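>>> sequence first, then the predicted structure, then my questions.
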Amino acid sequence: MSGKPRLTYINGRGRMETIRWLLAAAGVEFEEIFLQTREQLLKLIKDGSLLFHQVPLVEIDGMKMVQSRAILSYIAGKYNLYGKDLKERALIDMYVEGISDLMQLILMFPFSPPEAKEKNLASIAEKATERYFPVFEKAFKTKMSNMPTIKKFLQPGSPRKPPPDERYVATVMEIFKIN
């Protein structure tokens, strides 16, 4: 394995996208392996690579890490992006948890039944605009989008993934046997 972190996930945003963003913020190049079949996932489980039988999986510094929060904390600490003291870390953790709450709503939307999509979208939009966006816009949207490494990540041709489409949803449902 090269010195680059290796990310294993489906070829889409999902729970890996925040990890990609953090690596981009740190200016770290990474390799990606995209799961395309259930058999690939089962092989990782059988080989013991997935501690809790789930992805994302990040191989870094000789470790096979799972659990998004643990991965993000490790990368943030490794690349000095986790605050200078306990108070800054607490603020960072609050933002991370807020993003996590919002992302959970968004991540599940493509998998909601067709008859519930309109209602779910309205609920997500309401929560996002009332709870989350005001906080992020006040404190860190401008600061984040002006970082040269983030600007590069937001450009076409970067490892950033597009929003989920029907093919992505079908792939995820097949790999994880979601009905």
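Nice, thanks for sending it over. Numbering: from 1, shown residues only.
>>> going by C-alpha atoms from here, please, whenever you check contacts or count neighbours.
OK.
>>> wait, L50 touches Q67, no?
No - applying Cα atoms under 8 Å as the test, L50 and Q67 come out as separate, 9.5 Å apart.
>>> ok, these two, which is more surrounded?
L50 (21 against 16; other Cα atoms under 10 Å).
>>> need the contact list for the more buried one.
By Cα atoms under 8 Å, 6 or more residues apart in numbering, the contact list for L50 reads L44, L57, K64, M65, V66.
>>> who wins for neighbours among the residues you listed?
Within the contacts of L50, most neighbours by other Cα under 10 Å means L57, with 24 neighbours.
>>> ok, now which ones touch that residue?
By Cα under 8 Å, 6+ apart, the residues touching L57 are L7, T8, Y9, S49, L50, K64, M65, V66, Q67.
>>> let's go with 10 Å and repeat that
Residues near L57 by Cα atoms under 10 Å, 6 or more residues apart in numbering: 6-9, 16, 33, 44, 49-51, 63-68, 71.
>>> list of residues touching the longest helix along the chain?
As assigned by DSSP state H, the longest helix anywhere in the chain is helix 86-108. Helix 86-108 is contacted by residues 13-15, 17-18, 68-69, 72-73, 81-83, 109, 120-121, 123-125, 127-128, 131-133, 135-136, 139-140, 163-164 when judged by Cα under 10 Å, 6+ apart.
>>> change it to 8 Å
Applying Cα under 8 Å, 6+ apart, the contact partners of helix 86-108 are G14, Y82, G83, I124, A128, Y132.
>>> next one: stretch 25-36
Defining contact as Cα under 8 Å, 6+ apart, one finds that stretch 25-36 is touched by 4-11, 23, 41, 79, 81, 147, 149-150, 171, 175.
>>> the structure to be compared is supplied as follows:
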Amino acid sequence: MSGKPKLTYFNGRGRMESIRWLLAAAGVEFEEAFVETREQYLKLIKDGYLLFDQLPLVEMDGLKLVQTKAILNYIAGKYNLHGKDLKERAQIDMYVEGTMDLMGMILMYPFSTPEQKEKQLASIIEKATTRYFPVYEKALKQHGQEFLVGGCFSWADVQLLEAILMVEEKKADVLAAFPQLQAFKARTSNVPTIKKFMQAGSQRKPSPGDAYVATVLKVLMSD
């Protein structure tokens, strides 16, 4: 072992992408192993790597970590991205849950039928602009600080930037009515570790296409 965290997932975004973002933001290099066949997936289960028979899997610090939120919580805690006390941690968790809800809708979008996609896209944009983004816009405006919680860069900021970029892929001008979020996006995109992750050639994954969807369905769906 090289000592680097090892991430096992499909060769695409899915639920692993937020983990990639958080490790990258913390400046942590990681290795990846891609599951491409059902046989590989079943072997991971047989060998005891997947506690609940689910991906993603992250191996670090001698642990076999599964369940996305548990993995993200561990990384955020380890690299001081989870606030300085219990109150800040609660605030960060609330903001993170919001972005996870929004991103969850986007993660499912590629798996929808062509007939469903137009309605789902409209729902994503509507909820982003009326339910989720106004919360973050108000928070940044009220406390007048650069980041969401405690004036310090945290897991919540990483997730919010990721969510913003995901929605912008669906509607480029989605931040038109949110000046605080526009400024936040510019600031966080220039955090050196994040700027590096956003550059071409990084381990950041592209928006999922048909090949990714086909692989996921092939691996997870039994005959």
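That came in fine, so what should we check first? Just so we're clear, the structure is a prediction, and the values are computed from it rather than from any experiment.
>>> any idea what the TM-score is?
Once superposed, the chains reach a TM-score of 0.95 (TM-score structural alignment, normalised by the length of the first structure), with 179 aligned residues with a Cα RMSD of 1.5 Å.
>>> return the set of buried residues in the longest helix of the first structure.
D93, Y95, V96, G98, S100, L102, M103, L105, I106, L107 (16 or more other Cα atoms under 10 Å).
>>> what's the angle between the first helix or strand past that helix going along the chain and helix 86-108?
Following helix 86-108 of the first structure in sequence order, the next helix or strand is helix 117-127 (DSSP states H and E). With axes from the mean of the first three to the mean of the last three Cα atoms, to 10 degrees applied, the angle from helix 117-127 of the first structure to helix 86-108 works out at 160 degrees.
>>> after superposition, how close is helix 117-127 of the first structure to the second structure?
Compared with the second structure after fitting, helix 117-127 of the first structure deviates on average by 0.8 Å (mean Cα distance after the TM-score superposition for the first structure).
>>> residues in the second structure aligned with that helix?
Mapping helix 117-127 of the first structure onto the second structure (TM-score structural alignment) gives residues 117-127.
>>> residues of that stretch that come out buried?
Neighbour counts over stretch 117-127 of the second structure (16+ other Cα under 10 Å) mark Q120, L121, I124, I125 as buried.
>>> closest one of these to W155 of the second structure?
Within those, proximity to W155 of the second structure (Cα to Cα) peaks at I124, which comes in at 22.5 Å.
>>> contact partners for that closest one?
For I124 of the second structure, the contacting residues are L102, M105, I106, V167, by Cα under 8 Å, 6+ apart.
>>> burial measure for I19 of the first structure, as a count.
Applying other Cα under 10 Å, we find 21 residues neighbouring I19 of the first structure.
>>> what's the closest non-adjacent residue to it?
Closest residue in space to I19 of the first structure, ignoring its immediate chain neighbours: L72 at 6.2 Å, by Cα to Cα, 6 or more residues apart in numbering.
>>> tell me what angle the strand or helix carrying that neighbour forms with helix 86-108.
In this structure, L72 of the first structure sits in helix 68-78 according to DSSP H and E. Relative orientation of helix 68-78 of the first structure versus helix 86-108 (the same axes, to 10 degrees): 140 degrees.
>>> what packs against helix 68-78 of the first structure?
On a contact count with 3 or more Cα pairs under 8 Å, 6 or more residues apart in numbering; DSSP states H and E, helix 68-78 of the first structure meets helix 17-26.
>>> isn't the residue nearest to I19 of the first structure up against W21?
No - judged on Cα under 8 Å, L72 of the first structure makes no contact with W21 at a distance of 9.9 Å.
>>> and the two? which has more neighbours close in?
For L72 of the first structure and W21, the more surrounded residue by other Cα under 10 Å is L72, and the numbers stand at 21 against 18.
>>> which SSE is F34 of the first structure in?
Following DSSP H and E, one finds F34 of the first structure within strand 31-35.
>>> how close does that strand sit to the second structure?
Superposed on the second structure, strand 31-35 of the first structure shows a mean distance of 0.4 Å to its aligned residues (mean Cα distance after the TM-score superposition for the first structure).
>>> list the buried residues in that strand.
For strand 31-35 of the first structure, by 16+ other Cα under 10 Å, it's L35.
>>> which of the residues in the next helix or strand after that strand are buried?
Using DSSP H and E, the helix or strand that follows strand 31-35 of the first structure towards the C-terminus is helix 38-46. For helix 38-46 of the first structure, a neighbour-count test (16+ other Cα under 10 Å) marks L41, L42, L44, I45 as buried.
>>> any chance of those in TSV, plus distance to P156 of the first structure?
Putting the buried residues of helix 38-46 of the first structure into TSV (distance: Cα to Cα, whole Å) gives the following:
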residue	distance to P156 of the first structure
L41	29
L42	33
L44	31
I45	34
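>>> and of those residues, the nearest to P114 of the first structure?
L41 (27.3 Å).
>>> help me confirm that that closest one comes into contact with I175.
Yes - with contact defined as Cα under 8 Å, L41 of the first structure counts as touching I175 (7.1 Å).
>>> ok, for Q120 of the second structure, nearest residue in space, not its chain neighbours?
Spatial nearest neighbour of Q120 of the second structure, excluding adjacent residues (Cα to Cα, 6+ apart): Y109 at 7.0 Å.
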